[in-house]
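*Asks:* only the shape, not the letters, is given here:
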């Protein structure tokens, strides 16, 4: 029994190593979240594109909105994690301190939801992809796999779905609208924004001026 268990563990570890290395060169064929989108909405709208094909504005907008320290941290923003923990302890609205790297690890390898098991696995994957993939690959995988609407995944599919144009052709304002949906893409709609979304959109537009891409 113990030998079979060890063999199974070794197979799982080997599979993960192969998948992580493979992921440095290719986008995931499908993710658990994308499968969920198919089951819930009966569709999967996505269009994987390369880092260069995305254009600079949507990258700046997403970094401005989600993780302004992306290019300087090691996968974890400890200040953001500490602030999130304090907010949660105070009983205020639950918020996370996840970086783009952590979100990429979750979106590509894991499932949605909150649990200590998933967060632990997420931390492990985050550490590894930071070492093996590097920032550009992480950002490309993130922007290609992130949920952007009901059954819509990735910035290219979202750009075509909401604005009828490729992501590289988005205006600064349109790129910011794409970015502000990310906390709750199933709820938010850039064509019918709430007052909160308008305020965040204006904030992201200003923050984009401070973002530079390497």
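*Replies:* The structure has been received and is ready for your questions. In this text, all values refer to a predicted model and were calculated from it rather than measured experimentally.

*Asks:* rest of the way, CA atoms for contacts and neighbours
*Replies:* Fine.

*Asks:* hmm, residue 26 and residue 108 touching each other?
*Replies:* No: applying CA atoms under 8 Å, one finds residue 108 not in contact with residue 26, separated by 11.5 Å.

*Asks:* neighbour count winner among the two?
*Replies:* residue 108 (23 against 14; other CA atoms under 10 Å).

*Asks:* tell me how far that one lies from residue 121.
*Replies:* 12 Å (CA to CA, to the nearest Å).

*Asks:* shared neighbours of those two, which are they?
*Replies:* The contact sets of residue 108 and residue 121 do not overlap (CA atoms under 8 Å, 6 or more residues apart in numbering).

*Asks:* was I right to think residue 157 contacts residue 54?
*Replies:* No: when contacts are counted by CA under 8 Å, residue 157 is not listed as touching residue 54 (11.1 Å).

*Asks:* select the longest helix from the protein.
*Replies:* The residue-count maximum for a helix in the chain (DSSP state H) belongs to helix 2-23.

*Asks:* report the buried residues of it.
*Replies:* 20, 23 (16 or more other CA atoms under 10 Å).

*Asks:* alongside the first one, take a look at this:
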């Protein structure tokens, strides 16, 4: 004769024995759903924000917030590319990315050089184009780790796919760090020269661009880079509608 638990106690025993695996499966499904959503957010999140930034100025960037917490303050003022001196556009291209109009986001020759230097015992260099710097400034944090560089590269692919070179340059010039708490060419021009971004001269543009590798430590014209940048600016061609456009 089979013995079956009877009464309330027996029912609870059956529910417990049959319910535990079911509860575990339910938790596993929920974790899978959350993980899937997180992956989708990581994969498509930057693309969605880039589409927003195609028409809307970024309200702030991670670097701005980090520096603000560090006590550097926050000075920025968005201006459209049409109101930014062509000298400034030429200066940052000459200083940071001479192949800006020719590449799709990556200067592979510079990347190869940086990797060779790293393999030879040198430090991990950036080899960053203006597009890569824009990706970093809009979405990421300072640093030179492989994880951050990988994120920068991934976002750069979306940036180049979804935005024009003109818009990338416009974003870059408005969020780039020019000094402690100073972001964008308008704030930099006002702070250092007392003029608007549209009034910056050839020499002033070269001086501003000279600080970009180390904006927290360097000041415009304080290094010998400005002269080199000024000479290179003469070979940077701009279209009537901005960089890389006719």
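*Replies:* In hand now; what should we look at? Predicted, not measured: the structure shown is a model, and the values here were computed from it.

*Asks:* the more surrounded of residue 157 and residue 54 of structure 1?
*Replies:* Higher neighbour count among residue 157 of structure 1 and residue 54: residue 157, with 26 against 21, using other CA under 10 Å.

*Asks:* report the separation between residue 236 of structure 2 and residue 17 of structure 2.
*Replies:* 75 Å.

*Asks:* same question for residue 35 of structure 2.
*Replies:* 28 Å.

*Asks:* so which residues of structure 1 form helices?
*Replies:* 2-23, 32-41, 56-66, 78-89, 100-109, 116-132, 135-145, 155-163, 172-180, 195-208.

*Asks:* what about the last one, distance to the chain center?
*Replies:* Per CA atoms, centre = their mean, to the nearest Å, the displacement of helix 195-208 of structure 1 from the mean C-alpha position of its chain is 19 Å.

*Asks:* once you drop chain neighbours, what's closest to residue 199 of structure 2?
*Replies:* Closest residue to residue 199 of structure 2 apart from its sequence neighbours, by CA to CA, 6 or more residues apart in numbering: residue 85 at 6.3 Å.

*Asks:* repeat for residue 56 of structure 1
*Replies:* Counting by CA to CA, 6+ apart, the residue nearest residue 56 of structure 1 is residue 168, at 7.2 Å.

*Asks:* which one in structure 2 is aligned with that neighbour?
*Replies:* Aligned counterpart of residue 168 of structure 1 in structure 2: residue 198 (TM-score structural alignment).

*Asks:* which residues touch that match?
*Replies:* 83-85.

*Asks:* same for the host helix or strand of residue 8 of structure 2, what does it pack against?
*Replies:* Assigned by DSSP states H and E, residue 8 of structure 2 belongs to helix 7-53. With contacts taken as 3 or more CA pairs under 8 Å, 6 or more residues apart in numbering; DSSP states H and E, helix 7-53 of structure 2 sits against helix 146-162.

*Asks:* how about a cut-off of 6 Å?
*Replies:* If you count contacts as 3 or more CA pairs under 6 Å, 6 or more residues apart in numbering; DSSP states H and E, helix 7-53 of structure 2 packs onto no helix or strand.

*Asks:* what lines up with residue 183 of structure 2 in structure 1?
*Replies:* Under TM-score structural alignment, residue 183 of structure 2 pairs with residue 153 in structure 1.

*Asks:* compute the distance between the closest residue to its match other than its chain neighbours and residue 47 of structure 1, please.
*Replies:* Leaving aside its sequence neighbours, residue 153 of structure 1 sits nearest to residue 147 (CA to CA, 6+ apart; 4.5 Å). Using CA to CA, residue 147 of structure 1 is found at 12 Å from residue 47 of structure 1.

*Asks:* centre of the chain versus the helix holding residue 8 of structure 2, how much separation?
*Replies:* Distance, centroid of helix 7-53 of structure 2 to centroid of chain: 33 Å (CA atoms, centre = their mean).
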